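Visitor: return a 3D structure for these sequence lines:
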Amino acid sequence: MESNWLMKQVWRNLLFIHWPVSAKELQKLLPEPLTIDTFEGKAFISLVPFTMTGIRFKGTPSVPCISQLHELNVRTYVKYQGERGVYFFSLDATNALAVWIARRFFHLPYLHADIMINKYKDLINFKCTRKHKGFQQEEILLTYKPISAPYYAKEGTVDEWLTNRDRLFTVYKKKVFRGKLFHDPWILQDGHYSMRKNTLTTAYPPINKGETIVHYAQHLVTYFYPFQKM
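Guide: Next comes the predicted model:
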């Protein structure tokens, strides 16, 4: 790990719902000059609910008002100048101050939302209602849980391709910015979910639910580096 990290975060109780979609249709939703990354010709949209704790900038302690939040990401997988990374369509989060900081200084599409998470044993109930000013209210209601023993994704598999991403890209005023991060290898479990309501992903290409891939991860410590203009 490089020493110039900017922010530390701890991610907990993550679910990854990976839906295969049309690469051609998904490309239309990306800002130029990013291009869709595919695995064996398949593109994916991923829905990722989780809790973030221990948020702090390097050299500072965790600040109570912004050190913890619940979050829901909608993301896909992209390439730029030969590098593979993640592109976020949206990041709904519960902390209004953290949302403002991420939008203002990192140009990430964070949106303020009400999110409730209740965990009983291995079963997690999750509800997200977007309430960001100027955006249509959207809602997701689901439950999820791990259903396998923990494992590490094998190199070259779709599990590794989907989760082992150490950079993200965002586009602001037609300029591409790259954010790098470091974490230990994911300890994954197969996951199961039940979706009772979802208006958040209706704007994206049709989802192939028959080939859905679901992962769960209990815990991951991450370090983010300063964003760079490419």
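Visitor: okay, CA-based contacts and neighbour counts for the rest of this
Guide: Noted.
Visitor: biggest helix in the chain, by residue count?
Guide: Counting by DSSP state H, the longest helix found in the chain is helix 96-106.
Visitor: this one as well, want them side by side:
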Amino acid sequence: MINNILKSTSHREYPLPKGPWIMMQEWEHLLFMHWPVSPHKLKPYLPPGLELDTYDGDAWISIIPFQVSNVRLRKIPPIPFFRPFLEINVRTYVKRNGVRGVYFFGLDANKLLAVLGARMATLPYFYSKMSMAKINGSFYYDSARSGRNSAIFQASYQPIGDPYYPEKKSLSSWLLERYFLWSYKYGALFRGGIHHRKWELQDARVNLKEQSLTSFLPSDLLETAPSLVHYATSKTALNWMIRKEGTDS
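Guide: Below you'll find the model as predicted:
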């Protein structure tokens, strides 16, 4: 299976990252909610060295809740009795030296070991109490992060229509086919690479009851319903080591 994933590269804009992958994850029941935002309002929230990537003049913010399962490190068997955990990430779309990717404003998970491990890898994870249930074809997702950086996410969502592959150069493809991520810690940029097969999507209907994951941004940036919503059943992803890049002024 992994060799087939590694051989499937025609949808990538750039070659696979150098060196071996280090971790495999299975992502399940992913909801992608996307909002267009004014670039000049979002730019101040990026770290030095990253440039906003835009589509037809708009920057974008996405909130993505999903379940993580079947996690294992390279050349190490799956951990017995490992339970799936839930995760939400908030990201925007950036580029550096011509390479496109994503920058995470924050990531929540309900497995403390995953949070601590990701923080060691420079990613801005938070521990949250989270639940997901499937009832009559709809998913109900709740997350509550406590403490100084408290945040809430409550939504229900349902896939609709037939699965499809986004057309190349479409907005959907531009948003989802991203294979590099950046983080910022210790005054420096770090970059990691990922790889998976091309996204197969469905359209989705979402009822976003409450979310304060983006409360650090101006309140008017995400005051409307998401402009674009996708659902994906699952994806097997390979992750490469996150390495320090340095910064540009």
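Visitor: residues touching the residue nearest in space to the middle of structure 2, list them.
Guide: Per C-alpha atoms, centre = their mean, the C-alpha nearest to the average position across structure 2 is that of Asn89, at 5.0 Å. Residues near Asn89 of structure 2 by C-alpha atoms under 8 Å, 6 or more residues apart in numbering: 63-65, 104-108.
Visitor: related to what we said a few turns ago, name the residues of the longest helix of structure 1 that are buried.
Guide: 96, 98-100, 102, 106 (16 or more other C-alpha atoms under 10 Å).
Visitor: quick one: distance of stretch 177-191 of structure 2 to the chain centre.
Guide: 13 Å (C-alpha atoms, centre = their mean, to the nearest Å).
Visitor: no, scratch that, I was asking about stretch 57-74 of structure 1
Guide: Put simply, stretch 57-74 of structure 1 sits 15 Å off its chain's centre (C-alpha atoms, centre = their mean).
Visitor: that one spans what distance, first to last residue?
Guide: 25 Å (C-alpha to C-alpha, to the nearest Å).
Visitor: can you tell me what part of structure 2 stretch 4-19 of structure 1 aligns to?
Guide: Using TM-score structural alignment, the residues of structure 2 aligned to stretch 4-19 of structure 1 are 20-35.
Visitor: off-centre distance for the matching stretch?
Guide: 6 Å.
Visitor: in it, what's buried?
Guide: Residues of stretch 20-35 of structure 2 classed as buried by neighbour count (16+ other C-alpha under 10 Å): 21-35.
Visitor: now what about that stretch, what contacts it?
Guide: 60-74, 157, 204, 222, 225-241.
Visitor: what segments of structure 1 are strands?
Guide: For structure 1, applying DSSP state E gives strands covering 7-21, 35-36, 43-57, 69-80, 83-93, 110-120, 123-130, 139-146, 167-172, 175-183, 189-198, 213-224, 228-229.
Visitor: give the burial count for Gln228 of structure 1, as a bare number.
Guide: 12 (other C-alpha atoms under 10 Å).
Visitor: tell me the counterpart of it in structure 2.
Guide: The alignment partner of Gln228 of structure 1 in structure 2, by TM-score structural alignment, is Arg243.
Visitor: same deal with Val63 of structure 1?
Guide: With TM-score structural alignment as the criterion, Val63 of structure 1 matches Ile79.
Visitor: give the contact list for that match.
Guide: 71-72.
Visitor: aligned partner of Ser183 of structure 2 in structure 1?
Guide: Per TM-score structural alignment, Ser183 of structure 2 is aligned with Thr170.
Visitor: do the same with Leu50 of structure 2
Guide: Leu50 of structure 2 maps onto Leu34 in structure 1, by TM-score structural alignment.
Visitor: ok, its match touching Lys79?
Guide: Yes - at 6.1 Å, Leu34 of structure 1 counts as touching Lys79 under the criterion of C-alpha atoms under 8 Å.
Visitor: test my guess that Lys197 of structure 1 contacts Thr129.
Guide: No - taking contacts as C-alpha under 8 Å, Lys197 of structure 1 lies outside contact range of Thr129: 10.8 Å.
Visitor: okay, these two: which has more neighbours?
Guide: Set Lys197 of structure 1 next to Thr129 and count neighbours by other C-alpha under 10 Å: Thr129 wins out with 20 against 12.
Visitor: can you find the partner of the more buried one in structure 2?
Guide: So, by TM-score structural alignment, Thr129 of structure 1 is matched to Ala144.
Visitor: any idea how far that match lies from Lys129 of structure 2?
Guide: The value you get for Ala144 of structure 2 to Lys129 of structure 2, if C-alpha to C-alpha is used, is 5 Å.
Visitor: and stretch 44-53 of structure 1, how far from the chain's centre?
Guide: 4 Å.
Visitor: so it aligns onto which residues of structure 2?
Guide: With TM-score structural alignment as the criterion, stretch 44-53 of structure 1 aligns to 60-69.
Visitor: how close does that stretch sit to structure 1?
Guide: For stretch 60-69 of structure 2, the mean deviation from structure 1 after alignment is 0.4 Å (mean C-alpha distance after the TM-score superposition for structure 1).
Visitor: report the buried residues of that stretch.
Guide: Neighbour-count burial for stretch 60-69 of structure 2 [16+ other C-alpha under 10 Å]: 60-69.
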